[in-house]
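> Fold the following.
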Amino acid sequence: MLTIEWKVFIANRRFLFLSLAPLLLAIIAAFSYYAAASVGLTYVTGYTFLIATANLYSLLFLPFLGVAMGNYLILAEFNWRTMRRPFIEHISRRRFILSKAAIAAIALLLLMAPYFLACMILAGALFGFGQILIEDQTFSTAGGLIRATGAYLWGGFILYIFVILGQILLLRVRNSTVAILGSLLPFYIFVAFGKQLPLPPIRAIFQLSEGILLSSAFDRSLAQAIFSALMAWGVIILTLLFLQIHLFNRQDITPS
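This is a model prediction of the structure:
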């Protein structure tokens, strides 16, 4: 099933363009920062550029792209009137909807990776990497890049929760605009206030990126933070997948 999903939705020119188009943003940001640094308007290192541009993409563009792609994976089946075809071939509803969740995760990773790699290359080429000073801590280049990569990837884990939420909303309302807005709005609310909520599991999820960036070493404290965040994330994802399966099993899948 995943092979079919890959060929239909990922291995095509449209998705290739979608995943590579953000590279233009990286290039524009790189030369804007470089021009500002050249005339003394700001001081930029490779690490600060990488963090700034990764945050820009992760907060302003990637959420919409990820949620919209997750919705498209299901909406296209209704629009193409192919939703019933897998069941004629004796594929269970559970397997079908889980394949949509799985290919959404792969699509999200492919939307994230090229941009981050491009930013890393541009950061090294234009600004260089040396010892990295954050607050009162100094990191090696490798240590800083590992931290930046880990924090960026964890941001993808967080966003995936809302990608699945968007798919659930689409199954419920069959309106892509409502589903996208209904998942992006809570995403931005949780990003803004998640670290202050009186719910330890939620705080663990939204505090981890900062913890990865600022940790002095991979010690017991960081390991516990990662474990707590992964456990909370896993419970949320499993709950959403269960809800998604339950909703899809009860749904009329004839084209509207």
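
> Going by C-alpha atoms from here, please, whenever you check contacts or count neighbours.
Will do.

> mind listing the strands for the protein?
For the chain, strands defined by DSSP state E occupy the ranges 132-134, 137-139.

> and the ones you listed as JSON lines, adding mean neighbour count and distance to Ala204?
Listed next are the strands of the chain as JSON lines, based on neighbours: other CA atoms under 10 Å; distance: least, CA to CA, whole Å:
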{"stretch": "strand 132-134", "mean neighbour count": "16", "distance to Ala204": "22"}
{"stretch": "strand 137-139", "mean neighbour count": "14", "distance to Ala204": "23"}
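
> let's see this one next to it:
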Amino acid sequence: MSASSLFVKFIFFSFLGWVWESIYCTVREKKWADRGFLFGPVCPIYGSCVVAVMILSNIFPEVFDPKQAVWLQFLICMIGSAIAEYSTSWVLEKRFSARWWDYSDMPFNLNGRICLPASIGFGIAGVIIIRYMIPTIVQLESHIPAEAFEVLGLIFAAVFGADFALTEASLSSLLKTIEEYKSEFNIKAEETYTTIARVPENMGKVISEKREEIIENTEERMHRMARYTAKMTGAQKHIFKNIIMFVPRTGKESITKINQLKEYIEKL
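Sure thing, here's the model as predicted:
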């Protein structure tokens, strides 16, 4: 099993994962949902898991034999997918302070990163892949020249690498824009706190004035959202829409405002 053939399979199953995610989210949200971390139609976590199974099947052929007990293969796939999903969610959150999926509203979830129903679903999918898809692919692979995998591998590597680099650059730039938005919000909040703290004896008057200011600030906030949205490229807006939620490192209030900005962009 060559590296090029493994990479081609990685792209193929990443594409199938993207198809599944997009269809599932589209049906659930009743609108088109282009799921995935990257711009291209791939979800790498799916391809990575399937390729890992293929590699392990060569190391432990008796465990991944289609004739092996279904329950054993199911447990391996369920636990393996849970580890992959949790670790991927953790890494992305630490790197970008954002989540691309969240299971907080699902039963038996762990920190919103994984949940039992999803893990069971991935376990069942893993059994289907092990017992039916992989044997079929192995048979088809025997009829394809090794040179074809080499060429396809190079093409896919170039496209995937460019996609990954573009996504990383766009996300880094997006984080800078988000930090600007957070800073502006924090400045406004500090000004409001300072004003109230200076005149405690006129608290009733201050509260009344602040009530009127809040009404005025609603329109100002919409203009501010529009201004920051205008700074974003189409690629950044695409990423922003695919992010489920932003997770605060510090300051829950500013994160709330960022999530409001996300909702504003989704309505465009």
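
> quick one: TM-score?
Comparison of the two superposed chains (TM-score structural alignment, normalised by the length of structure 1) gives a TM-score of 0.26, and 105 aligned residues with a CA RMSD of 5.3 Å.

> Quick one: closest of the strands of structure 1 to Leu159 of structure 1.
If you check each of these against Leu159 of structure 1 by CA to CA, strand 132-134 wins as the nearest, at 25.8 Å.

> So which elements touch the closest one?
Applying 3 or more CA pairs under 8 Å, 6 or more residues apart in numbering; DSSP states H and E, we find strand 132-134 of structure 1 packed against strand 137-139.

> what distance separates the strand it packs on from the centre of its chain?
Distance of strand 137-139 of structure 1 from its chain centroid, counting by CA atoms, centre = their mean, to the nearest Å, is 27 Å.

> Quick check: closest non-adjacent residue to Gly46 of structure 1.
Excluding the flanking residues, the one nearest Gly46 of structure 1 by CA to CA, 6 or more residues apart in numbering is Ala123, at 4.3 Å.

> So the one you found is in contact with Phe49, correct?
Yes. Judged on CA atoms under 8 Å, Ala123 of structure 1 makes contact with Phe49 at a distance of 6.3 Å.

> Quick check: neighbours shared by those two?
Between them, Ala123 of structure 1 and Phe49 share these contacting residues under CA atoms under 8 Å, 6 or more residues apart in numbering: Ala30.

> chain center to the helix or strand that contains Tyr181 of structure 2, what's the gap?
Per DSSP states H and E, Tyr181 of structure 2 falls inside helix 146-198. Mean-position distance between helix 146-198 of structure 2 and its chain equals 12 Å (CA atoms, centre = their mean).

> What residues sit buried inside the very next helix or strand once past that helix?
Moving toward the C-terminus from helix 146-198 of structure 2, the next helix or strand (DSSP H and E) is helix 203-231. Within helix 203-231 of structure 2, the residues that qualify as buried are 206, 210, 224-225, 229, counting by 16 or more other CA atoms under 10 Å.

> Now do the helix holding Tyr181 of structure 2: which elements does it pack against?
In terms of contacts (3+ CA pairs under 8 Å, 6+ apart), helix 146-198 of structure 2 is packed against helix 3-29, helix 203-231, helix 234-242, helix 252-266.

> got CSV for the strands of structure 1, with distance to Gly156 of structure 1 too?
Shown next, in CSV, are those (distance: least, CA to CA, whole Å):
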stretch, distance to Gly156 of structure 1
strand 132-134, 23
strand 137-139, 24
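
> Between the ones you listed, which one is closest to Gln224 of structure 1.
Of the strands of structure 1, nearest to Gln224 of structure 1 by CA to CA is strand 137-139, at 20.9 Å.
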